[in-house]
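Engineer: What follows is a predicted protein model with its sequence.
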Amino acid sequence: METLSPEVLEDLRHGRAPRERKIAVCTGGAHLAPVDRAEILAVLAGDADEMVATRAQDAILSLPPEAFIEAIKREQALPALFSYAAKHLADKPGICDALVHNKNCATEHLVHAVRHLSTLGIQTLMEELERISESPTLAAVLEHSPLLTPEQKNQLHELYGPGHPIDEAALAEAAAAAEPDVARRQTLIQRIATMTVAQRVQYAIKGGTDARRTLIRDPNKVVQRAVLASPRLTDQEVEAFASMSSLTDEILRLIAGNRNFRKNYVVVRNLINNPKTPLDVTLHMLPMLNAQDLKRLTMNKNIPETLRTTAFKLHRTRADLKK
């Protein structure tokens, strides 16, 4: 049995190998790891040579779904594999969830996968605001999934429903806080004012800091969540958001619930000192404050009385323990 070099493997993965070698892979005449064979057979199943394609399709029947799942999980997995798996293997357990978990899998392939997703797969996909906001078709298919929770259905409605009309005054106020330059601010306002909700989600994820600082105050919750999901979001921005009393308690709760955000002490301190942060959240985080900030909190008259009283008791308890 022939052992294939990395160069030959690449030729096979991209359909450049000679016919004889393609046939050898289909008939088991070439030594390949199951994960490599699965991916290459998926590529060859769409080969222009009808004999190669037929042999590849027949060979696929003998491979376990696990081989395809492992192939799909790989960062360098090919679009041809995604396409074949979505169209022909979607009913196999684990295939569609694997497609969702690979960030490189295009939304066009996920459309075929939705009805076969597990509850966890649906949840994972619903958290991928960038994918859903760029594909109305995917969102429409998702909306008909019986596994969707009422909250998730509401999120889709927020994204593609009529949405809240843009409050121009509120937009101008948010932009003024985000962008000091008048000319750039006006450009920002004009750009956002003409966007749909889905477009604002895309802008929140992919735009610059001025876009995020403006859109965190968007009237649509899904846009606000997109800001927090942006891979470009900086620690300094989250720190600023945590101190903004103009944000909704829901967004402040989301910030507090994010493990990565909570690793930043400034975020925690700002949330606790923000009068808009829900009381149950601030009480839970209170022990995370250092002695100096805890003492300052006892004198903060903007926070709820319950929080201030609890802070005072904790401060006194800590002082007693030091005696």
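Structural biologist: Received the coordinates, thanks.
Engineer: going forward, measure contacts between C-alpha atoms and count neighbours the same way
Structural biologist: Fine.
Engineer: name the helices or strands packed onto whichever strand or helix holds Leu271?
Structural biologist: Taking DSSP states H and E as the definition, Leu271 sits inside helix 265-273. For helix 265-273, the elements it packs on are helix 235-242, helix 249-257, helix 279-285, judged by 3 or more Cα pairs under 8 Å, 6 or more residues apart in numbering; DSSP states H and E.
Engineer: structure B:
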Amino acid sequence: MTSQKKTVRLKVSPEVARVVDPKAPRELKLSAARGALPLSGRDLVTTLFFLAHGKDRDIRRSALQTFRALPGSILQPVALDAGAHPQLLDFMARYHLHDLALMEIVLTHSQISDETLIHVAGRATGSVLSLIANNDERLIREPEIINAIFANPDADKAVKFRLGWKDPEAEPTEEEQKQREDHAAEIEEMDDEVKSKYQLALEFGVSEKIKAALTGDKEWRNLLIKDSNKLVCSAVIKNPRITEGEILMVAKNRSAHEELIRLINLNREWVKNYEIRRALVMNPRTPLPKALRYMSTLTDKDIRELSKSRNVTQVIVNNARRMIMAKEKKK
């Protein structure tokens, strides 16, 4: 299938090939476009996809009309295919946008394209939009999805606010005003280069911050790791240039966003670092099962310090004492 922008190649069954072949009779294509041929669900969806992108206007119109009328019982099995083509998923997303059950499959499919998510983000509402807005991994990977949600006039403001949207017509709250004053004071203490980046960060929207967090240098990372927006600070952790030293600083920060601690815990290479593991044990945002597991790898000296510490939970203290007693019994 050829469109103005790209050529899509799909492996199709002989039944589909017979219909969509350029040399196939027009009447045969028109019958297929009207859903009048005995095709299986998958073949019908694929055939309509090709015919809806053809050159014949009447066939295109009929194919789209038939496709819009297809029930979820036919479309869902096609969408559940792990190898479904991104353009086929895009076709479903554009013409069955309000079918929540289908969209739950399509919009979370591993093959869904960023282009499709951007399109849907700018038009969806309610639960369908939430499927995209709650997909942090994709929002960080393609910040333009966030911009599309912000530009969507029908998007729930609560969803926008959660992603860091600022209502241009709203007066700043007392907290926001205080933050601005604090920012102004901080800027005065910075050198010119850092000050320039800090001022830029204050002007950036969420998507711009994410892009800077993913690709920026150490100064950008140091600035944006402190951002209150989960998507922004998480993007810093995914910056390929971030160092173990920076990760250690985050692990030591008891007020770090819990998402940052979660991401650090998920990285096997980082938790191989002894200092990072020790910092995670002491960080209150580390899930308790993880902290207890890391404790078994710490030195006797660190375990003894933990047994007397007032900066960790009582569970950690008690476990440290138990570990000490167990070792003493073996002697």
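Structural biologist: Structure received. Predicted model only: the values in this text are computed from it and were never measured.
Engineer: returning to that earlier point: what's the helix holding Leu271 of the first structure in contact with?
Structural biologist: Here helix 265-273 of the first structure makes contact (Cα atoms under 8 Å, 6 or more residues apart in numbering) with 238-239, 242-243, 252, 256, 261-262, 277, 282, 285-286, 288-289, 293, 297, 300, 303.
Engineer: That helix vs the second structure, mean deviation?
Structural biologist: After superposition onto the second structure, helix 265-273 of the first structure sits on average 4.3 Å from its aligned residues (mean Cα distance after the TM-score superposition for the first structure).
Engineer: For Leu129 of the first structure, see how far away Thr107 of the first structure is.
Structural biologist: 12 Å (Cα to Cα, to the nearest Å).
Engineer: Between these two, which has more neighbouring residues?
Structural biologist: Leu129 (23 against 20; other Cα atoms under 10 Å).
Engineer: and the alignment partner in the second structure of the more buried one, what is it in contact with?
Structural biologist: Here Leu129 of the first structure is matched to Leu139 in the second structure, going by TM-score structural alignment. For Leu139 of the second structure, the contacting residues are Ile132, Ala133, Ile145, Ile146, Leu231, by Cα under 8 Å, 6+ apart.
Engineer: cool, Ala121 of the second structure as well?
Structural biologist: Contacts of Ala121 of the second structure (Cα under 8 Å, 6+ apart): Leu129, Ile132, Ile145, Ile146, Ala148, Ile149, Asn152.
Engineer: The first one - nearest residue in space that isn't next to it in sequence?
Structural biologist: Of all residues not flanking Leu129 of the second structure in the chain, Ala121 sits nearest, at 6.2 Å (Cα to Cα, 6 or more residues apart in numbering).
Engineer: ditto for the fifth one
Structural biologist: Counting by Cα to Cα, 6+ apart, Gly122 is the residue found nearest to Ala148 of the second structure once chain neighbours are left out, at 4.7 Å.
Engineer: Counterpart of that neighbour over in the first structure?
Structural biologist: Per TM-score structural alignment, Gly122 of the second structure is aligned with Val111.
Engineer: After superposing, tell me the mean distance of the host helix or strand of that match to the second structure.
Structural biologist: Assigned by DSSP H and E, Val111 of the first structure belongs to helix 107-113. Average distance, helix 107-113 of the first structure versus aligned residues of the second structure after superposition (mean Cα distance after the TM-score superposition for the first structure): 2.2 Å.
Engineer: Now that helix: buried residues?
Structural biologist: Neighbour-count burial for helix 107-113 of the first structure, counted by 16 or more other Cα atoms under 10 Å, picks out Thr107, His109, Leu110, Val111, His112, Ala113.
Engineer: Redo these as JSON lines? Include distance to Gln199 of the first structure.
Structural biologist: Shown next, in JSON lines, are the buried residues of helix 107-113 of the first structure (distance: Cα to Cα, whole Å):
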{"residue": "Thr107", "distance to Gln199 of the first structure": "16"}
{"residue": "His109", "distance to Gln199 of the first structure": "21"}
{"residue": "Leu110", "distance to Gln199 of the first structure": "20"}
{"residue": "Val111", "distance to Gln199 of the first structure": "20"}
{"residue": "His112", "distance to Gln199 of the first structure": "24"}
{"residue": "Ala113", "distance to Gln199 of the first structure": "24"}
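Engineer: Tell me which residues of the lengthiest helix in the second structure come out buried.
Structural biologist: Longest helix in the second structure by number of residues (criterion: DSSP state H): helix 314-330. Residues of helix 314-330 of the second structure classed as buried: Ile316, Val317, Asn319, Ala320, Arg321, Met323 (neighbour count, 16+ other Cα under 10 Å).
Engineer: can you check stretch 135-147 of the first structure too?
Structural biologist: Pro136, Leu138, Ala139, Leu142, Glu143, Ser145, Leu147.
Engineer: The nearest residue in space to Val238 of the first structure that is not next to it in sequence: how many residues sit nearby?
Structural biologist: Leaving aside its chain neighbours, Val238 of the first structure sits nearest to Val267 (6.8 Å; criterion: Cα to Cα, 6+ apart). If you count neighbours by other Cα under 10 Å, Val267 of the first structure ends up with 23.
Engineer: And for Ala82 of the second structure?
Structural biologist: Using other Cα under 10 Å: Ala82 of the second structure sits among 10 other residues.
Engineer: Doesn't it belong to a helix?
Structural biologist: No - Ala82 of the second structure sits outside any helix when classified using DSSP: H, G, I helix; E, B strand; the rest coil, being coil.
Engineer: And it, how close does it get to Ala148 of the second structure?
Structural biologist: Taking Cα to Cα, one finds Ala82 of the second structure at 27 Å from Ala148 of the second structure.
Engineer: wait, is Pro153 of the second structure part of a strand?
Structural biologist: No - under the criterion used here (three-state DSSP), Pro153 of the second structure is coil, not part of a strand.
Engineer: right, and Gly72 of the second structure touches Leu102 too?
Structural biologist: Yes - with contact defined as Cα atoms under 8 Å, Gly72 of the second structure reaches Leu102; the gap is 6.4 Å.
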